[in-house]
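**Student:** Here you go, sequence then predicted model.
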Amino acid sequence: MNVDGFAWLSALWLTPLVGAGVVLALPTARRDAARWVAFGASIVVLVLAIDVALRFDPGGDRYQLVESHAWIPSFGTRYTVGVDGIALVLVLLTAVLVPVLLLAGWRDADTAHSRRPVHTHAALFLMVESMVLVSFVSLDILLFYVFFEAMLIPMYFLIGGFGDARGPRAAVKFLLYNLFGGLIMLAAVIGVYVVTAGESSPFDSGTFDFRAVADAVSAGTLTVAAPVANALFLGFLFAFAVKAPLWPLHTWLPDAAVHSTPATAVLMMAVVDKVGTFGMLRYCIQLFPDAAHTFAPLVITLAVIGIVYGALVAIGQTDMMRLIAYTSISHFGFIVLGVFAMTSQSQGGSALYMVNHGISTAALMLVAGFLVARRGSRVIGDYGGVQSTAPILAGTFLVAGLATLSLPGLAPFVSEFLVLIGTFTRYPVAAIVATSALVLAAVYVLWLYQRVMTGPVPRGGDRVRDLVPRELAVVAPLIVLLLVLGFYPKPVLDAITPAVTGTLTAVHQQDPAPTVGTGIEAGRGGQGGGHR
């Protein structure tokens, strides 16, 4: 437990779980009370997350606010939680987005023909938040796996129970893909236990203690045969690649995003899917550094394909929400690229990208959702002239879209730039090809804005009303974050950088040395100047 005697991280993830229980215990008729209790619980989580951030010392121990208690001793597993800088910023992202999403989806449980259970909707959001938070703060491999899988259940009901008519089918596809990935990972988790219980292991018995296993791998006291390590690495990678999702394991995402409510789609893409990329950075790289190095060219190739593929397919979409879903596939490619380029800049940019993508995707998807709710159509061709009747809606849509294409001055630019320059130092061809997505992003974002927001209002079409106060309360904090982190990302990078440095040091990976100048610069160096 922490030095002040309070279990901050346990309180962090238990609060939304308790909140979900309170919501479900309310009388069925008290629909508004259920909404407000859920929103209040999410605000308490945000306050706790901010308190955790204030207690975190970027210059201190790598893992802080650690709690460890006996859980299942016979399995070598404990309830152990703690945060490093990367986990901290993702905890903050989750804590910020969930109240915003609850506010955005305030009426998602109400339909024209039926009144769906508000209590269930609100409780499912809080359950997902709780399980995602445990995944980020877990320092025990089995504990992480349990909640990595458990979060699929509330997400399944959110997609299938509150989406459109095709939501149940999309929910089944989402669940089958992710459960299959989880089963592969389960075999790898068991493999880690077997390896740590082997004769060559420094442990007295098998263990799931992430820090102990990672330290033993780094120190060379736990050696695993290359074929076994490769198999275990691929088991973890496959599950994370499905969750992220990485091309070609992405096909469940567009359907799940389109046929669920916008708030649920954002919860999935901006929060839940980050567990996959976080898992790659923490577990794949640190538990299996040699295998990660072996398979890095393959993963980078898939990431680059995903970057270009997602952008190209987005350009050809006629469905507004499906277009936004494919942009996320492209952005997840950038995040994976940064993780496996394994330089301090690329991994720092990747961790920052997880945060910035969550904010920008939330802004764009939610504003698009407000627009679709007004017109009742996702088809881009059914719109036009929105900026003349709803200028605030059009303006926020434009800012969110420009953030999606990584315009300088908005948050995603910094992270994408770091990923590209960090990748270029080790994989220049991959970085150059990935850069093409910047042009493609400008095409799909600006063309979407032109078709939807400019020009005349379609004949026979209703005038679109502007954002109402509740919708402004949803969008405003996201736009502010995009602007603030675009101009001043230092606080987030200050938290991330020591964690990235610790990861690269643990796996004995150094940034490539700078290329020595030639020609005139080399001549100058020989005339009395030394290379710095």
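**Tutor:** Cool, got the structure.

**Student:** CA atoms for contacts and neighbours, from now on please.
**Tutor:** OK.

**Student:** my guess is Phe203 meets Thr196, correct?
**Tutor:** Yes - assessed by Cα atoms under 8 Å, Phe203 is found in contact with Thr196 at 6.4 Å.

**Student:** this is the other structure I want to compare:
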Amino acid sequence: MSAFPLLAALLAAPAAAALLASRARSDEGARRVALAGAAITLLLSLAPLALARAGVALAAGGPALPLLGARLRLGLDGYSAALLPLLGFVLLALVAGGPRAALDRPTAAALLATGSAILGVFCALDLALLAAAWMAALVPVERLVARKGDPLLRRTCRIFLLGGTAPLVAALGAMAVLAARRGAALPFDVEEISRVGVPEAWQSPLFALVGIAVLMRMAAVPFHGWLPVLLERGPLGVTVLLAEMQVGVCVLLRVGVKLLPAGFAEGMPVLAVIGLISALHGAVLALAQTDLRRMLGYLVSSQKGLVLLGIATLNPESVSGALLQSVASSIATTGLALVIAAIDARAGTTDARELGGLVAPMPRMAAFFFLLACATIGMPGALSFVSEDLLLHGILHVHPVLAVLALAAAAIDGITLFRAFQRAFLGPPRRDRLGPAVEALALRERAFLLATVALTAVLGVAPTRLLALHEPVVERAIHDVARGAGGAHAADELRPLHDGGHRAARPGAPPSP
């Protein structure tokens, strides 16, 4: 049985809901359509995950596009299969758990359209489809920013659009042309390109283009400026969806590692340095912020820097930990974004200097912020505790100094979050800001915040199934880069690291001391 109808239905569900929401007669009608569309997306996303865990191959071809020499080929690996329900959950949480006043018709449609495009990136095994989905994910936020009329936002969004799409489109187009010259029947097909190979002389410049696009989407230094600005002044829900869904990691593994292994091997040191600088830079700047939304932007940039460092280190433990960390940070920071949105809806500001004493009128909100802060920084019992342990152990095998600096970045992130908790929730209450009565968290808000805390705790206690899904992806990435870096010699250099870290990445085995 072909998996194409299932994956096509998954991509089409939020897109159809976005179209219906944009044509709803009222904002309330759009919210109901968005809620139904997000719920259906979550349900559909569970089926590919179940099939992937059962060992069923999830790669299928659809209709051909003869003029382009492309075919709508969809498929998943263990990492992207785990990202599908994550996106469904985050989308449903943002729709149902966010402030209703912020979810008008254009915003509801933009959330669903962005989710559909991101699903396209996760599932695309055709470079033309991948490029189209990558660009489509940025269009809804640009339209929302254009409606707001903020010149800084529009300028930031345009730079993000051009900087994040042009290099990737150029690289993917060049790879298709090179594959066609080598006799590929479907020059945009990822497997076909992998079979014929990209000439080694082209791999480094093409990987540089792909790397720029990925670094832009991951808000890495020096391409980080768009994320704090959009999170502070732009549409919070759509920006969280763009920032927390790991499309950059997915493209880095599917295109950079699989199709350009020699270019990735050559660029590994550069990526590692950029990842470390991004982790430290984001952590320090987050500590200096007073606005909670802007602080969250730098915090996400710091977390993504750690993920990039773990992948670039290319140790089995560090790569496994990086993939796990990307999932853990997405869950926890989405919950933090919901709490910050709730504060903004009630207090009219997210400036910590104008807040204080929220723990008295809103103790549940304070408890959720504290628990999600713990989940973000890797407290025991959370998924991030397992992921950071693997990540730092893997980096330690390669370079102890990098591991110490990465640990310092994680520690600063923790100080930032607990300082924000102290400023916003402790101290004397600001009655001039909050008014005589502050509305408590609604039932729907409590439900999704509780689900977020529960999800990170359950996965933290039992992460073996998630590690088992990621393990083939980790092994294939290391094998591909070793092959691209020079065959047997590079494989011999990587084998000691693989033997030293593989036990921790295998399901059911504890991390190595």
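**Tutor:** Yep, it's here. Quick caveat: nothing in here was measured; it's all calculated off a predicted structure.

**Student:** Mind checking the TM-score on these two?
**Tutor:** Overlay of the two chains. TM-score (TM-score structural alignment, normalised by the length of the second structure): 0.90; 489 aligned residues with a Cα RMSD of 2.3 Å.

**Student:** before we move on, the earlier item: Phe203 and Thr196 of the first structure: who's more crowded?
**Tutor:** The residue with more neighbours, out of Phe203 of the first structure and Thr196, is Thr196; 23 against 17, by other Cα atoms under 10 Å.

**Student:** Tell me if I'm right that that one and Gly206 touch.
**Tutor:** Yes - if you go by Cα under 8 Å, Thr196 of the first structure and Gly206 touch, sitting 4.8 Å apart.

**Student:** Need the overlap of contacts for the two.
**Tutor:** Common contact partners of Thr196 of the first structure and Gly206 (Cα atoms under 8 Å, 6 or more residues apart in numbering): none.

**Student:** where's the most centrally placed residue in the first structure relative to Leu24 of the first structure, distance?
**Tutor:** For the first structure, the residue sitting closest to the mean C-alpha position, by Cα atoms, centre = their mean, is Lys274 at 2.3 Å. From Lys274 of the first structure over to Leu24 of the first structure the distance is 27 Å, taken as Cα to Cα, to the nearest Å.

**Student:** now do Val128 of the first structure
**Tutor:** With distances taken as Cα to Cα, Val128 of the first structure is found 15 Å from Leu24 of the first structure.

**Student:** try Ala122 of the first structure
**Tutor:** Ala122 of the first structure is 9 Å from Leu24 of the first structure, by Cα to Cα.

**Student:** and Val438 of the second structure, what element?
**Tutor:** Per DSSP states H and E, Val438 of the second structure falls between elements, in no helix or strand.

**Student:** got the residue ranges for the strands in the stretch 1-150 of the first structure?
**Tutor:** Counting by DSSP state E, counting those that start in this stretch, the stretch 1-150 of the first structure has these strands, from start to end: 64-72, 77-83.

**Student:** Isn't Val81 of the first structure up against Leu142?
**Tutor:** No - contact criterion Cα under 8 Å: Val81 of the first structure and Leu142 do not qualify, at 11.9 Å.

**Student:** Now for Ala122 and Leu24 of the first structure: what residues contact both?
**Tutor:** Ala34.

**Student:** out of the two, which sits in the more crowded spot?
**Tutor:** Ala122 (27 against 20).

**Student:** aligned partner of Met268 of the first structure in the second structure?
**Tutor:** Matched to the second structure by TM-score structural alignment, Met268 of the first structure sits across from Leu242.

**Student:** hmm, back to that, quick one, which of the strands of the stretch 1-150 of the first structure is packed in tightest?
**Tutor:** By mean neighbour count, with neighbours taken as mean count of other Cα atoms under 10 Å, strand 77-83 ranks first of the strands of the stretch 1-150 of the first structure at a mean of 22.

**Student:** what stretch of the second structure does it fall on?
**Tutor:** Using TM-score structural alignment, strand 77-83 of the first structure pairs with 70-76 in the second structure.

**Student:** measure stretch 48-58 of the second structure end to end?
**Tutor:** End-to-end for stretch 48-58 of the second structure, by Cα to Cα: 7 Å.

**Student:** Now the residue mapped onto Leu407 of the second structure from the first structure: closest residue in space that isn't a chain neighbour?
**Tutor:** By TM-score structural alignment, Leu407 of the second structure lines up with Thr435 in the first structure. Excluding the flanking residues, the one nearest Thr435 of the first structure by Cα to Cα, 6 or more residues apart in numbering is Leu420, at 7.4 Å.

**Student:** Now do the same for the one you found: its match in the second structure.
**Tutor:** Checking TM-score structural alignment: Leu420 of the first structure goes with Leu392.

**Student:** same deal with Asp32 of the first structure?
**Tutor:** Aligned partner of Asp32 of the first structure by TM-score structural alignment: Glu28.

**Student:** for its match, what are its contacts?
**Tutor:** With Cα under 8 Å, 6+ apart, Glu28 of the second structure has these contacts: Asp104.

**Student:** All set, thanks.
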